[in-house]
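# Prediction below, plus the sequence it came from.
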Amino acid sequence: MSEMRIGELRRLRGWTQERLAEASGLAVRTVQRMESGKDASLDSLSSVAAALEVTVRDLFVESEPASLDPGVRGLDERAEREQVQRESAQRGWQFLYSGVGIVVTLGTVALIGTGAWVGSAIFVIPAYWAGGAVLARFVMATVVHPALDRRYPLSRRTADH
């Protein structure tokens, strides 16, 4: 396989081996072995690439990209597919929150308009949007993201989700 540039990428971030190990979920010794050029599993390479926010391919010094091991090329392609699927699932949850909010808003306005609810029920609308936003973030952090992490292990959370 080609020469790895994990140490170079780590130093560019100003990270120690210990910091990279923590960010990637690997043992420090594993990071040390990888930086010394020892063989690494595709899972370990993927974890380091995700921590450094690069593709697995970027972990290698290459003069000719076609010479990369087919497993590494395949891992990059799989990671890209998983990232697209993860982002689609995240957007689905966001659309669900918005859709329920629209129904709550229109339903509340309709009930107030027909006289079925008193005018103070209008506070249901901001309560949903404000309280729902906090609840939605909690559910995303504690339920949805962990489920997506398990389902799409090669993907990573994006900053806006």
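Good, I have the coordinates. Numbers count the residues shown, from 1 in each chain.
# switch to C-alpha atoms for all contacts and neighbour counts from now on
Will do.
# Show me what counts as buried in stretch 128-139.
Buried positions in stretch 128-139, judged by neighbour count with 16 or more other C-alpha atoms under 10 Å: 128-129, 132, 136.
# got it, and stretch 81-97?
82-83, 85-87, 90, 97.
# what does stretch 8-28 give?
So stretch 8-28, judged by 16+ other C-alpha under 10 Å, has buried residues 9-10, 17, 20-21, 24, 28.
# The structure to be compared is supplied as follows:
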Amino acid sequence: MVKNKIKELRTACHLSQEQLAEKAQVSVRTIQRLEAGDDASISTLNLVAGALGVEVGDLFPHTDTSQEQEEKIQSADEQLQYQLQARHEEFRTFKHLYNAIFIIVMMAWGALFPLVHSDIYSSLMGVFWIGAWIIMVPLKKWLTIKRVDPKLDRKFPLTASRVDKNRQG
């Protein structure tokens, strides 16, 4: 039996066991076992800590940690930091690639203006060009939420429940 503060942290966050399980992407039974003092894997501890917005070491009372528990906490933190760093790099790559493609497309579109000889088509191209600039940010957010985040959550599962998963910190 391992003493932990998961129930205390969960209630402080006003979460039910079901809500914490959903947020941490684990089963309710896993939360029940953890709160009862059962041991858990490093990845499970990372997921629960991320869902609660704390570090893995904060899940345990500092006075009751054994050497084995300290090593487990350190290993969990190292794995999380590795996955967060890798996720941040991939997310940064996505942002740079999106921006580069968008700018190239917009420059190419702008270069077509002098080739259009009709005022109507020229005006229409200008409206679309301005409209594309307006929808750039919402489109990137939509792509992030619907496409990039789910892919990165599968690739880096320890980061899935972290609020800081796409921010370099």
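Yes, it's here. Keep in mind that this is a model prediction, so the values were computed, not measured.
# Of the buried residues of stretch 81-97 of the first structure, which is the nearest to Arg5 of the first structure?
Gln83 (23.6 Å; C-alpha to C-alpha).
# what about Val124 of the first structure, distance to Gly131 of the first structure?
Separation of Val124 of the first structure from Gly131 of the first structure (C-alpha to C-alpha, to the nearest Å): 10 Å.
# sorry, that was for Leu9 of the first structure
42 Å.
# biggest helix in the first structure, by residue count?
For the first structure, the longest helix by residue count, based on DSSP state H, is helix 70-113.
# How far off centre is that one?
Distance, stretch centre to chain centre, for helix 70-113 of the first structure: 13 Å (C-alpha atoms, centre = their mean, to the nearest Å).
# same check, this time on stretch 22-37 of the second structure
20 Å.
# can you list contacts of that stretch?
1-7, 17-18, 20-21, 40, 44, 47-48, 50-51, 160-161 (C-alpha atoms under 8 Å, 6 or more residues apart in numbering).
# Buried among those? Make that a ChimeraX selection.
Buried residues among the contacts of stretch 22-37 of the second structure (16+ other C-alpha under 10 Å), as a ChimeraX selection:
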select :3,4,6,7,17,20,21,44,47,48,50,51,160,161
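# Now intersect the contacts of stretch 22-37 of the second structure with the strands, please.
Using DSSP state E, no member of these falls within strands.
# Among the contacts of stretch 22-37 of the second structure, which lie within helices?
Per DSSP H, these map to helices at 6-7, 17-18, 20-21, 44, 47-48, 50-51.
# what's the counterpart of Val144 of the first structure in the second structure?
By TM-score structural alignment, Val144 of the first structure lines up with Val148 in the second structure.
# who's in contact with that match?
Counting by C-alpha under 8 Å, 6+ apart, Val148 of the second structure touches Phe91.
# by contact count, what packs against the helix or strand that contains Phe138 of the first structure?
For Phe138 of the first structure, the element it lies in under DSSP states H and E is helix 124-139. Helix 124-139 of the first structure sits against helix 70-113, with contacts defined as 3 or more C-alpha pairs under 8 Å, 6 or more residues apart in numbering; DSSP states H and E.
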